[in-house]
Structures are given as structure tokens and as C-alpha cells.
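Peer 1: Quick one, structure for this:
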Amino acid sequence: MTDNVEQVPPAQPGRRAKRSEQTREKIFRAALKLFAERGFNATTIEAITAAADVGKGTFFNYFENKESVLLNYRELQMERVAAFVAANRESDRPLAPLLLELALTLTIEQGQSPGLIQSLLTAVFASDTVQKRMAEAIEGNVQQLALMVGHRQERGELRNDLSPFDIAQGFQRMIFGTMITWSLAPVDPLEESMKRSIELFVNGVLPK
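Peer 2: As a prediction, this is how the structure comes out:
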């Protein structure tokens, strides 16, 4: 005779993975917030764990050090570019608002705090490893954007005397330049500065 005992299902791996990702995201966001407020060098791991309300050991379950938090941000940016290109590679939307949407997507954290931009730059130039990995990400993003640019060139919407890579690289540099200069004198919202820069950029890549 079999006892009628209710079987308790084991914890679902999907739930554990979700909780783990939520913890990682909480630590990541707490670190970015502190980088913006205090600067990268002045932010300690202890401060990050206190802000995220986790133990120090939990931090090291997800990140090797403060620099690895930046590399997580690198991965996030690459995912954003890849997703944007996949969704808009053959889009018929006007170029200026399309590029503005991308620029704002890539600067959503920085647009909330000029201090974060300066903090990220400090961290990048302080570490050869981070600098190299960030440079690799930038090149990868440019190659992704070049796919979208090339499609626009095929339709005659953009000038063809420049390669898709050159135009995509110019766009990336425009974003960085606007972001850095805005962080030094953030009189208007970053979105307004980006809008003006993109209008000038688009006028420069239209067919002559």
C-alpha cells in the first residue's frame, strides 16, 4: 500500500537563475550609482556591497573586482547595439530619429549623471586590461552598426564615397565626443546635445 504523501517539488532551476541574475543586477546598479557619486577610485567594494545589501562574498560570486563591473557594462552595451541593429537593420524610419534612439539607448546610464561618464573614463584609462577590452567592444559595435549603414547605402540614402565602417565609426566617435563634452558642462539634458550632434552628423553623410 502506497502512502498518500504529497510530493514537494524541488526548487526550480529557473527560479534560482532568476534570483541570481537579480542579485547580479542589484550589485551592478549599486556600483554604477556609487561610481557616479564618488568616482571609481573612491568607491570600495565594501561600499558597493553595503549599497546593494549583500555580503562581500556575494560580490565575489559575480565579480572579480571593480574593473569586472565595467566589463559587465561593456557586455551590456554590446548586447544593446546587437539588439538594435537586429531590430532596425532594414527599417524605413528616418535616419536622424533612429540614430538618436540608439544614442540614447547607449547613454541611458550616463545621461542620468555626468559624474558617471568621468568615473568610467578614469577607470578605463587606469587599467590596460579594461582599456583593451573596451576598445574591442567599440570595434565590435562599429562592425554591427556598419551592417545597418551598408543597407542604407544600398538604398541610396547615404553617401557611397565612405565605407560603412567609416560612417559607423564616425557615429560612435560623435556619441563619445558629445557625451564627454556634455559631462563637463551639462547645461541641457544629454538628449538635447545628442539631438544637435546627430542632426549635424546625418547632414554630413547624406548623398551629395
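Peer 1: alpha carbons only for contacts and neighbour counts from here, please
Peer 2: Noted.
Peer 1: distance between the host helix or strand of L98 and the chain's centre?
Peer 2: Under the criterion DSSP states H and E, the helix or strand holding L98 is helix 95-106. A distance of 13 Å separates the centroid of the chain from that of helix 95-106, by CA atoms, centre = their mean, to the nearest Å.
Peer 1: other SSEs contacting it?
Peer 2: helix 66-88, helix 190-205 (3 or more CA pairs under 8 Å, 6 or more residues apart in numbering; DSSP states H and E).
Peer 1: relative to helix 95-106, how tilted is the longest one?
Peer 2: Going by axes from the mean of the first three to the mean of the last three CA atoms, to 10 degrees, helix 66-88 is angled at 150 degrees with respect to helix 95-106.
Peer 1: compare with the first, here's sequence two:
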Amino acid sequence: MLRNIRKEELKEQIFLQSMALFQEKGFDNVTVEEITRACGIAKGTFYNYFPKKEAILLHLGMLQMESAKESLKRYDNLESLKEKLNFLFQDLFARFSIYPDLARLTIAEMMRSSLLIKAELSMIESFQSELEVLIEEGKKKGQVVEQLTASDVAAVVAGVYFYCLMVWASSDMSADEMRATFERRFEVVWGGICPKLDGEGE
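Peer 2: Just a heads-up that it's a prediction; the model follows:
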């Protein structure tokens, strides 16, 4: 157990040190040798954690996926689908608030690289699948319009989230402003997802 914690701490150290170098010099100008020298580790140790330099940029996305799964477990006992989704996205945005510059750099580099975009799309699909299960449960409880499919709803909600991230990465808005933008747009989406009460909207 202690060994696993140390391994995760070292992986996080490599990630943060690498991102600091990427931010200072640009992703393309940083070598694996520079990263290992800055971390005080052997090159072989680096490759034990990251098969190649590009994999460092995917680490943030994987952390977000782990965070999403942990959040879904944490809020599983909540009855309201909307509450579950709100808490889930609050947790996801929290990491961007902690490391805004690193997160912005990661997203920008991933959008620039076709290789990284393919890997990111795979993570997005995985995230949508997690949302789909959640939304299907909400649909069974009558919290989602019956005619809508869970997969379509999940794709729209995930689309709003990732679009906000991309806009944020290429702008000067703060992480809090990004979160607020998402929350406003999620309310618009929710208005189309949630079944109307009798007489509502007439």
C-alpha cells in the first residue's frame, strides 16, 4: 500500500515537473532527458510511468476520468439526477482551479496534436458512457424526458463540458468563469432534458 502511494507521488511529481518545463520552453522544445534531470530520476524510471513524452499530457485527462468515477460512487445515494450531475462537474472543475495554467497548457497541446486528440476522444467516449449509465437511471425514475435516449443526452452534456474547456484553454477567462459558463449552459440543456410538470410552459 505504502509502495503504491509512493509510486503515485512520483508519477505526480514527474507530471508537474514536466508541465512546468513545457510551460517554460514549449512542449516541442523539452526532451525526456531534461525531464528526468529535473526530477532526479533515471530515464528508465520515467518510461515506467510514461511510455512517451506525449503520454504526460494525457495524464490530466486520466486523472479527470478517475475523479469522475470516484464522484459517481460518492453521490450514488442522491435521488436527484440533476444534483448528481452538478456535484460531478463541480468535482471535475476543482482540479482546473488548482492547476489552471497546467490544465490550459495540456488542453491546448492536445488540440494541436492529432495523435493526442485520438487518445482524448477515447477518454471522452468513456466519460460519455459513464454519464449514459447515470442518465439511464434518471430516465427510469422519470427525471428525463421519455422520448430522449440516454446516449444522446450524455453526448450533449459531455459536449457542453468539453466545449467550455476548449474555449477556456484558448482564452484568458479564469477557471471560476469557465465553471460559471458551464453551469449557465447546463441549465439551458437541463431545461430540454427535464420533463415538464402538468400545465408548465402553456
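Peer 1: quick revisit: what residues of the very next helix or strand once past the helix holding L98 of structure 1 count as buried?
Peer 2: Heading C-terminal from helix 95-106 of structure 1, the first helix or strand you meet, by DSSP H and E, is helix 114-126. By neighbour count with 16 or more other CA atoms under 10 Å, helix 114-126 of structure 1 contains the buried residues P114, G115, L116, I117, Q118, S119, L120, A123, V124.
Peer 1: go on, stretch 16-34 of structure 1?
Peer 2: Under 16+ other CA under 10 Å, the buried positions of stretch 16-34 of structure 1 are T23, R24, K26, I27, F28, R29, A30, A31, L32, K33, L34.
Peer 1: One more: stretch 59-66 of structure 1?
Peer 2: Applying 16+ other CA under 10 Å to stretch 59-66 of structure 1 flags F59, Y62, F63, K66 as buried.
Peer 1: Give the aligned equivalent of the third one in structure 2.
Peer 2: The one in question is F63 of structure 1. Using TM-score structural alignment as the criterion, F63 of structure 1 maps onto F50 of structure 2.
Peer 1: Run through the residues that contact that match.
Peer 2: I56 (CA atoms under 8 Å, 6 or more residues apart in numbering).
Peer 1: if we can go back for a sec, tell me which two of the buried residues of helix 114-126 of structure 1 sit farthest apart.
Peer 2: P114 and V124 (16.0 Å; CA to CA).
Peer 1: residues contacting the residue nearest the centre of structure 2?
Peer 2: The residue lying closest to the centre of structure 2 (CA atoms, centre = their mean) is Q64, at 4.1 Å. With contact taken as CA under 8 Å, 6+ apart, Q64 of structure 2 is in contact with L92.
Peer 1: Generate JSON lines for the buried residues of helix 114-126 of structure 1, with distance to F201 of structure 1 as supplementary columns.
Peer 2: Conversion of these to JSON lines gives the following (distance: CA to CA, whole Å):
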{"residue": "P114", "distance to F201 of structure 1": "23"}
{"residue": "G115", "distance to F201 of structure 1": "26"}
{"residue": "L116", "distance to F201 of structure 1": "25"}
{"residue": "I117", "distance to F201 of structure 1": "22"}
{"residue": "Q118", "distance to F201 of structure 1": "24"}
{"residue": "S119", "distance to F201 of structure 1": "27"}
{"residue": "L120", "distance to F201 of structure 1": "25"}
{"residue": "A123", "distance to F201 of structure 1": "29"}
{"residue": "V124", "distance to F201 of structure 1": "26"}
